[in-house]
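> build the 3D model from these lines:
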Amino acid sequence: MTMFERFSADARAVVVDAQTAARRRGAPSIDTVHLLLALAEQPGTRAVRALTDLGIAPSAVERLAEPSAGGDVLDDQALAAIGIDLATVRARTDAAFGDGALDRVADRPRRGHVPFTHDAKRTLELALREAIHEGSRSIDSGHVLLALLRADGTSARRVLDSALRDAGTDAGALRDALHDPRRTAS
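Next up is the predicted model:
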C-alpha cells in the first residue's frame, strides 16, 4: 500500500485543496502553508476541531498566511536596499502594459501541474509517521496537522506559531488536543 492510498478522504481533500490554494496565490509550488490553509478549511475534521477548541478559527489561519504577513509581496524598502525603486518599476510597467499590470500578473491563476516543495513532501511523509506512531491504518487531517507542527522553520509552522500565540496557547496544547481520544474520529 502506497502512502497516498493510506490517506483518508479528509487528508486527500487537504492535498487537493492545497493545490488550489497555491494556484489562487500564484505560487510556483505547493508549500506547507498551502497544506495548512487547505487543512483549516476542512470543517468537522479532527484537525479543525482541535484548532477551534483552542480558539483558532480558519479565518485567523487565512489572515496570518496572507503574503503581507509572510513577506511574500513586493516590498519597496527591501528592493530599495538592493538599488531597485519599486515606484519607478511600477510606473514604467503601467506605461508599457497598462495600469495595474504587475497586480494582474500576480492575480492570474497558475495552470497545469503545481509541484510540491521539499518541505511539503517532507510534511506528508511526517504525517505517515504520525499515523504509524498512533497505530492508525490511515492518515487523517490530524496526522497532517501533527506533521506541520513537527516541520520547524517552515512557512506553515510560522503561521501556526503566530496563531497559537494569538490564541494564548502553544504547540504542546495543540498536540495534546490532537491526541485527545474524543477527536480521533475524522
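
> alpha carbons only for contacts and neighbour counts from here, please
OK.

> end-to-end on stretch 109-118?
End-to-end span of stretch 109-118 (CA to CA, to the nearest Å): 22 Å.

> quick check, central residue of this structure?
With distances taken as CA atoms, centre = their mean, residue 33 lies nearest the centre of the chain, 2.0 Å away.

> mind checking how far that residue is from residue 182?
Residue 33 is 27 Å from residue 182, by CA to CA.

> one more sequence to fold, the one below, so I can look at both together:
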Amino acid sequence: MFERFSHEARTVVVLAQEEARTTREPNIGTHHLLIGLAGPGDDTASRALRAVGLDAATVRRHHTMSAGRALDGSALAGLGIDLETVRRAAEERFGAGALDAPPGRRRLQGHIPLSFGAKQSLELALRSAVALQSSEISTGHLLLGIIDEGRDRGAGLLRDCGIDLTSLRAGVVALLTPRAA
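Alright, predicted model coming up:
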C-alpha cells in the first residue's frame, strides 16, 4: 500500500513514527498520524486542519493533556515554580518534549509498528482514494481515514478540539475533488 502514498503522505508516516519514538509509545497511533498531518506544509490535510484552527502543537498539547501527562502549571506556580522555565531548561538539556515522555521507558529504536486503529485508518485512506478516483493516497486521504475510523485517539483528539468531524470530512473531500471545467 505504501507505494501508492504521495511523497507528503510518506513524510507524515515518518513524522508519526518520530512522534511515537519521542513520546516513547510502543505503537504509531492515529494521534501520531494526526500530529504529522497538522504540520506546516501546504498539502491538503495541513490546509484543512489549519482552516479549523489546528496545528501540530495544538494537537500535541491536547494529546498530552488527555493522556494525563500534563503538568499542572498553576499547582506548580503555587509552590513558586514556573513550569515554562522548567520546561525550557529540560528541553535545552534533554531535547524537545523531555517533560512529555512517560518516565521509565527508553527511547525506542528501529521500526515502530502501527496500532490497530492506525492500520484501520490507512485502509480507510486507501478506500477514500479509490472512491475519489485518485491515483495516489495523499495526506487528505490519510485525514479522511482517521475521520472515518472515528473511534481511535486521532478522531477523539479532533472532537476534543471542538472539531465537527462531518464538516471537516466535507471540507477535505471538497479539497480533494477536482473542479469541473
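
> do a quick rundown of the helices in structure 1.
9-24, 32-40, 46-53, 58-65, 67-70, 76-81, 86-97, 101-107, 118-134, 141-150, 155-166, 171-179 (DSSP state H).

> among those helices, which comes closest to residue 3 of structure 1?
Among those, helix 118-134 comes nearest to residue 3 of structure 1, with 6.9 Å by CA to CA.

> could you find the closest non-adjacent residue to the residue nearest to the centre of structure 1?
Nearest residue to residue 33 of structure 1 in three dimensions, chain neighbours excluded: residue 156, at 4.1 Å (CA to CA, 6 or more residues apart in numbering).

> what does residue 50 of structure 1 align to in structure 2?
Counting by TM-score structural alignment, residue 50 of structure 1 lines up with residue 48 in structure 2.

> wait, doesn't its match sit right on residue 167?
No - look at residue 48 of structure 2 against residue 167 with CA atoms under 8 Å: they stay out of range, at 10.6 Å.

> the two - which one has more neighbours?
residue 48 (22 against 11; other CA atoms under 10 Å).

> where in structure 2 does stretch 80-94 of structure 1 fall?
Residue span in structure 2 matched to stretch 80-94 of structure 1, by TM-score structural alignment: none.

> what is the end-to-end distance of that stretch?
Distance between the two ends of stretch 80-94 of structure 1: 19 Å, counting by CA to CA.

> please tell me how far it is from the chain's geometric centre.
With CA atoms, centre = their mean, to the nearest Å as the basis, stretch 80-94 of structure 1 stands 30 Å off its chain's centre.

> mind listing what's buried in that stretch?
Of all the residues in stretch 80-94 of structure 1, those buried under the rule 16 or more other CA atoms under 10 Å are 86, 90.

> rewinding a little: kindly reformat the helices of structure 1 as JSON lines containing distance to residue 3 of structure 1.
As requested, those are arranged in JSON lines below (distance: least, CA to CA, whole Å):
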{"stretch": "helix 9-24", "distance to residue 3 of structure 1": "11"}
{"stretch": "helix 32-40", "distance to residue 3 of structure 1": "16"}
{"stretch": "helix 46-53", "distance to residue 3 of structure 1": "19"}
{"stretch": "helix 58-65", "distance to residue 3 of structure 1": "27"}
{"stretch": "helix 67-70", "distance to residue 3 of structure 1": "30"}
{"stretch": "helix 76-81", "distance to residue 3 of structure 1": "41"}
{"stretch": "helix 86-97", "distance to residue 3 of structure 1": "45"}
{"stretch": "helix 101-107", "distance to residue 3 of structure 1": "34"}
{"stretch": "helix 118-134", "distance to residue 3 of structure 1": "7"}
{"stretch": "helix 141-150", "distance to residue 3 of structure 1": "13"}
{"stretch": "helix 155-166", "distance to residue 3 of structure 1": "21"}
{"stretch": "helix 171-179", "distance to residue 3 of structure 1": "21"}
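
> give the buried residues for stretch 38-56 of structure 2.
So stretch 38-56 of structure 2, judged by 16+ other CA under 10 Å, has buried residues 38, 39, 43, 44, 45, 46, 47, 48, 49, 54, 55, 56.

> separation between the last one and residue 24 of structure 2?
Applying CA to CA, the value for residue 56 of structure 2 to residue 24 of structure 2 is 18 Å.

> what does the second one give?
Taking CA to CA as the measure, residue 39 of structure 2 falls 20 Å from residue 24 of structure 2.

> quick check: residue 59 of structure 1 vs residue 40 of structure 1, distance?
Look at residue 59 of structure 1 and residue 40 of structure 1: by CA to CA, they are 8 Å apart.

> which residue in structure 2 aligns with the residue nearest to the centre of structure 1?
Taking TM-score structural alignment, residue 33 of structure 1 has residue 31 as its aligned residue in structure 2.

> go ahead and confirm that match touches residue 151.
No - the pair residue 31 of structure 2 and residue 151 does not pass the contact test of CA under 8 Å, sitting 11.3 Å apart.

> that older thread, how about the contacts made by the residue nearest to the centre of structure 1?
Residue 33 of structure 1 makes contacts with 65, 154, 155, 156, 157, 159, as judged by CA atoms under 8 Å, 6 or more residues apart in numbering.
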